[in-house]
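**Student:** Below is the sequence, then the predicted model.
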Amino acid sequence: MAVSTRELSQAPESTTVVVIGAGPAGMTVANLLQRSGVDCVVLERRTREYVAQRQRAGIVETRAVRMFDSWGLADRVLGGVPHQGILELRVDGEPHLVSDYDGSEGPTARLCPQQMLVQKLTAEYLANGGDLRFEAADVSLHDLTGEHPTVRYRTADGHLRTLTCDFVAGCDGDHGISRTSVPDGALTPYAFDHGIGWLTVLADAPPPAHPLLAVSPQGFAAHFPRGPYTSRYYLQCPPDDHPDAWPDDRVWDALRTRLGDPALVSGPITDREIFRLRSLVHDPMQYGRLFLVGDAAHIVSPMGGKGMNLALYDADLFARAVRDSVHDHDDTALHTYSERCLRRVWNDQEFSHWMTGMLHDAGDATGSGPFRRGLARARLDRLFTAPGAARAFSELMTGLEFGESAGPAR
């Protein structure tokens, strides 16, 4: 029987690392490997246009900015403007300004929407000759516990391709192929459902002077900048709610009430969705020669802005570990990759969990009850009045170093 031309597979190609996914984690891995003189191929199932427009996180924390700076990439890939180091916590309409500056020297956090970071990382990688293949369908991973894993995929025009490599970086998120390629039982999942929903709204409306988190008896709300003329808003809601239940008038009325700002300027709403706050950690973050990076290994509640920053931290550790293995034949960092990543993951999970509970329990006591509401209010009061508590908060927001060096490629 004749074989269709579309089904023919070319001879296998080889590379050192195959990176699955071209989001912030994948493109950071690719750029750091490129700077280390390690060849890689990036596979992404979506189009370049789709990836470049994905709206997600907006702040690259201080530690991550300094990581990019140590690789000589901060000025090249971090757009946006410097974060002023001020966060506003508004309680029942009363503003409290909290600093997230920890007093250390060096670059500070950047207000940099995820799509801008990805666009710049992608442009930088391609400008330096990087191999990035969009619309890679039917990706499958094989021989992950062998010395040379293989990755198979189908090109946009239907041709089969095979890549052999030394390592696979699984950077394709919570629902990607990387983690599902790991046999059942090889990873232990630790999951937590916060029982809270957020309506997230993107609108062409003036951003706030500072990132704003608000507590009120009607529930939690937040207002973040996403550009000079764009804002991202969040409203606490039942986790099984539906976006259709939130027409424009209801959204703006709820925001004005919860933010304590009757004069809040509205604008065209360009996107709205509801998601459930949840946390998830997979241990270990490695299976054979597959290394999970970012959301493929862990999901963190958005409170505290740790999700994308954890992915950047994973990418840095992975790239340096591969560099050591390839150039120095030293696999120590590869063997300890999961342990070192998970130390920060659990630290940031704890901080996010603490902050999520405090800002939701302190508002609407319907779910938490009056005792937990009182506890949460006491935590907020301590944050506003005790210098030691404020300093600890700043250090956690900035991103603790954990004694890791962030040395650039040699």
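**Tutor:** Cool, got the structure.
**Student:** C-alpha only now, for contacts and for neighbours.
**Tutor:** Will do.
**Student:** helix, strand or coil for residue 102?
**Tutor:** Under DSSP: H, G, I helix; E, B strand; the rest coil, residue 102 falls in the coil class.
**Student:** okay, pairing it with this:
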Amino acid sequence: MKTQVAIIGAGPAGLLLGHLLKAEGVDCVVLERQSGDYVLGRIRAGVLEEITVSLMERLGLDQRLKAEGLVEDGFNLADGERLIRIDIANLTGKHVTVYGQTEITRDLMEAAPSRGLEVIYQAGDVALHEIDSDAPYVTFTADGVEKRLDARFIVGCDGYHGPSRKAIPVGAAQEFERVYPFGWLGILADVKPCYHELIYANHQRGFALASMRSPTRSRYYVDVPLTEKVEDWSDERIWDELATRLGPQAAAGMTRGPSIEKSIAPLRSYVFGLMRHGSLLLCGDAAHIVPPTGAKGLNLAASDVHYAAEALTAFFRKQDGEGVGNYSAKALARVWNAERFSWSLTKLMHRFPEDGPFERAMQVAELDYISTSKAAQTSIAENYVGLPV
């Protein structure tokens, strides 16, 4: 098999890149180690910046997104009984859209056959070869048969645990990591949201988040120590904890119901300091991870894909290699901005085990400042809706 671009990973980043390249006449093949059903079964975040929405619009795959997505003009920071609204629409002229990552993936996946995007699912034993050369290739197994895919470029969209980043020689780049001492226990339920906008809460018992996927489906989180087990958290216990942490206004609007999904996701910040090595480019979680506090994970992957698609299209259509050469520096500049915002919001809204009275006083002072300062609110709003690409 031969193609111009081999894409590893058929999550939203890999599929989005594949569609963008095909739309520009660049040949590509997507390899995914899991089945399509497994990919669609992964529950992920769903707050979309304009960059993500605009890419779906460009592809003409935004019909469901526009029909079912919830346009949000603001969000809220809660501290005890206080609710601080960040009016992102008035402060930035922009908004975010709540639309599940699973639904983005479904839209991209279902459009692939009609648009000629080849996706090979259940591709096992994926390995990258000769990435330092102009003729890299990928080996994999499909239906028990070993196969080879030759390409001019490989793009790793295969997440933190995938083979792409691991193919880069050890020591080629510095790695930056912060592991947080807690995880987010999430519950998904078919109940109406407790509030019309997202609420991020800092309570003495810990962090909580009230969000939604639709007018009838809600997504809630509480932070828990990494030693906690999801089996020890009944639905009733989670709802009680949410009502306490989110505060009386949110609790009054909360509808309880049986969970359709529960899980604990550990939090960390991670950056691999090189997003291109030879003929290999990295996108999304293969190169960086952000805590979900700032809603940046999918959107940061989308901006990576935007840069990668531009660079690869220029290479093949105009024989211009400048974009590929600058890809890593350009993408990392936005990555670090998103990492900074996600880290700062995580620090502001969580109680860390090592923190004492001074650190808590600093949180209160910061929230006091945000509540009265248009400049502070504007800074938060600009970062939340996404800095320019």
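**Tutor:** Looks like it arrived, so ask away. Predicted, not measured: the structure shown is a model, and the values here were computed from it.
**Student:** burial measure for the equivalent of residue 382 of structure 1 over in structure 2, as a count.
**Tutor:** The equivalent of residue 382 of structure 1 in structure 2 is residue 369 (alignment by TM-score structural alignment). By other CA atoms under 10 Å, 14 other residues sit near residue 369 of structure 2.
**Student:** again, but for the one 3 residues further on
**Tutor:** A count of nearby residues for residue 372 of structure 2, using other CA under 10 Å, gives 11.
**Student:** For residue 366 of structure 2, see how far away it is.
**Tutor:** Separation of residue 372 of structure 2 from residue 366 of structure 2 (CA to CA, to the nearest Å): 10 Å.
**Student:** Can you name the residues that contact residue 286 of structure 2?
**Tutor:** Residue 286 of structure 2 sits next to 156, 157, 158, 159, 160, 161, 162, 164, 165 when contact means CA atoms under 8 Å, 6 or more residues apart in numbering.
**Student:** Now do the same contact list for the fifth one.
**Tutor:** The neighbourhood of residue 160 of structure 2, defined by CA under 8 Å, 6+ apart, consists of 285, 286, 287, 288, 289.
**Student:** Most widely separated two among those residues?
**Tutor:** 286 and 289 (8.1 Å; CA to CA).
**Student:** hang on, the earlier thing: tell me if I'm right that the match of residue 382 of structure 1 and residue 377 touch.
**Tutor:** No - when contacts are counted by CA atoms under 8 Å, residue 369 of structure 2 is not listed as touching residue 377 (9.1 Å).
**Student:** Columns distance to residue 228 of structure 2 and secondary structure on top of the contacts of residue 286 of structure 2, output as CSV?
**Tutor:** Formatted as CSV, the contacts of residue 286 of structure 2 follow (distance: CA to CA, whole Å; DSSP: H, G, I helix; E, B strand; the rest coil):
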residue, distance to residue 228 of structure 2, secondary structure
156, 33, strand
157, 30, coil
158, 28, coil
159, 25, coil
160, 23, coil
161, 23, coil
162, 27, coil
164, 32, helix
165, 30, helix
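**Student:** quick check, nearest of those to residue 188 of structure 2?
**Tutor:** residue 159 (23.2 Å).
**Student:** What residue in structure 2 is paired with residue 190 of structure 1?
**Tutor:** By TM-score structural alignment, residue 190 of structure 1 lines up with residue 176.
**Student:** tell me which element its match falls in.
**Tutor:** strand 175-189 (DSSP states H and E).
**Student:** in that strand, what counts as buried?
**Tutor:** Residues of strand 175-189 of structure 2 classed as buried under the neighbour-count rule (16 or more other CA atoms under 10 Å) are 180, 181, 182, 183, 184, 185, 186, 187, 188, 189.
**Student:** That strand: average distance to aligned residues in structure 1?
**Tutor:** After superposition onto structure 1, strand 175-189 of structure 2 sits on average 1.5 Å from its aligned residues (mean CA distance after the TM-score superposition for structure 1).
**Student:** Which residue numbers in structure 1 does the helix or strand that comes right after that strand align to?
**Tutor:** Remark: after strand 175-189 of structure 2, the chain's next helix or strand is strand 199-203, criterion DSSP H and E. The counterpart of strand 199-203 of structure 2 in structure 1, using TM-score structural alignment, spans residues 212-216.
**Student:** if we can go back for a sec, please report how far the match of residue 190 of structure 1 lies from residue 291 of structure 2.
**Tutor:** Counting by CA to CA, the gap from residue 176 of structure 2 to residue 291 of structure 2 is 14 Å.
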